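Colleague: return atomic coordinates for the entry below.
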Amino acid sequence: MEKGQVYEILGTEGISGTFGEVWLDGEYVAEIEGCQLKVDFEKQTVARPRRMMKAHKTVGAEGKGSVTMTKVKSRMINLIGQRMQDQKTLAFELISKLDDPDSIGAERIKAKDVQFDDLTLADWKNGEVGKIEAPFTFDGFDLIDVIK
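Modeller: Okay, the predicted model is just below:
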């Protein structure tokens, strides 16, 4: 598309999270319900003479995210708990893929050095299907596939 050209999206081109997938340390996570990866920017205020509005300079960034899963098996207990007991580094690789067949492309992003914020050992309620919410931080990312 040329610069300045107007493009009208079709309703079918909106990407549905139904087609989202996650791999954690190379293992497919079949029970995934949702995934979020984002970068929070750390900014410092820069005062400027004779200006009412403050300026800002980005001086750092932090990767944060979370995965939500249906409780099917003890995936997180096995993955994190064993490494913790072995006193090994608790860093993982996570790949998010969003590939709706109606969309104009697919998106895959790799989060590097994922470190989970906590380990839920038990959390259930009578009459409800269990869910696991696992927030984390990450130290870097690679854009494997992006939609242009």
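
Colleague: from here on, just use CA atoms for contacts and neighbour counts.
Modeller: Will do.

Colleague: could you check how far residue 43 is from residue 134?
Modeller: 27 Å (CA to CA, to the nearest Å).

Colleague: could you find the closest non-adjacent residue to the most centrally placed residue in the chain?
Modeller: Centroid-nearest residue in the chain, with CA atoms, centre = their mean: residue 37, separated by 2.4 Å. In space, and not counting its chain neighbours, residue 37 is closest to residue 65: 4.4 Å by CA to CA, 6 or more residues apart in numbering.

Colleague: quick one, what contacts the one you found?
Modeller: By CA atoms under 8 Å, 6 or more residues apart in numbering, the residues touching residue 65 are 35-38, 135-138.

Colleague: run this one through as well so I can compare:
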Amino acid sequence: MDVNSNRVLSGSDGKVWVNGELWAEIQKIEFKITGNFDSVNFVGDPKEHSRYTGCSSEGTITLNKTYSRGVKMISDAFKSGVFPDITILTKVTDKQTNQSERWELKEVLFTELGHTIEAKKTITQEMPFKFGDWDILETISA
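Modeller: Reported below is the predicted structural model:
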């Protein structure tokens, strides 16, 4: 199997939109979907088996703090208990083939709000979130 190192994706070729708005100051986005499993055991069988019971999903956006992105929206939601409908779309493109992988995260709820200031350091803001659904809109083929 031949592997071309130029085909390895770079985060610098990625983009993230929140509710259709490009958030260019994002330093990093990470998210994961984790399966939940119950242990299933049988008499006479020493092995542990598993049964899928559902999944959970969470992530974090890390921003280079350039302005108060999302602060008011999240603060208002925590105070009122009324959370806005939020969708996150990610896209990373292979410049060699112009193919992209795109994910759409739906039912996004930002779960924390905070602020850090440290002398002689650039400021970043972490925005943890949970999401209830997702679609993989596009994939990159070999």
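
Colleague: next, the TM-score between them, please.
Modeller: The TM-score (TM-score structural alignment, normalised by the length of the second structure) is 0.90; 141 aligned residues with a CA RMSD of 1.7 Å.

Colleague: quick one on the thing from earlier: more neighbours: residue 43 and residue 134 of the first structure, which one.
Modeller: residue 134 (17 against 13; other CA atoms under 10 Å).

Colleague: using the three-state scheme, assign the counterpart of the more buried one in the second structure.
Modeller: Structural alignment places residue 134 of the first structure opposite residue 127 in the second structure (criterion: TM-score structural alignment). Under the three-state scheme (DSSP: H, G, I helix; E, B strand; the rest coil), residue 127 of the second structure adopts strand.

Colleague: for the second structure, longest strand please?
Modeller: Taking DSSP state E as the criterion, the second structure has its longest strand at strand 45-64.

Colleague: what range does that strand cover in the first structure?
Modeller: Against the first structure, strand 45-64 of the second structure falls on residues 51-70 (TM-score structural alignment).

Colleague: tell me the helix or strand right after the longest strand of the second structure.
Modeller: helix 71-80 (DSSP states H and E).

Colleague: that following helix vs the first structure, mean deviation?
Modeller: Comparison of helix 71-80 of the second structure with the first structure after fitting gives an average deviation of 3.3 Å (mean CA distance after the TM-score superposition for the first structure).

Colleague: helix or strand next in line after that helix, which one?
Modeller: Counting by DSSP H and E, the element that comes right after helix 71-80 of the second structure along the chain is strand 88-94.

Colleague: in the first structure, what stretch matches that following strand?
Modeller: With TM-score structural alignment as the criterion, strand 88-94 of the second structure aligns to 94-100.

Colleague: and what of stretch 3-15 of the second structure?
Modeller: The alignment places stretch 3-15 of the second structure over residues 9-21 of the first structure (TM-score structural alignment).

Colleague: list the buried residues for that stretch?
Modeller: 15, 20-21 (16 or more other CA atoms under 10 Å).

Colleague: and stretch 75-84 of the first structure, by the same measure?
Modeller: By neighbour count with 16+ other CA under 10 Å, stretch 75-84 of the first structure contains the buried residues 76, 80-81.
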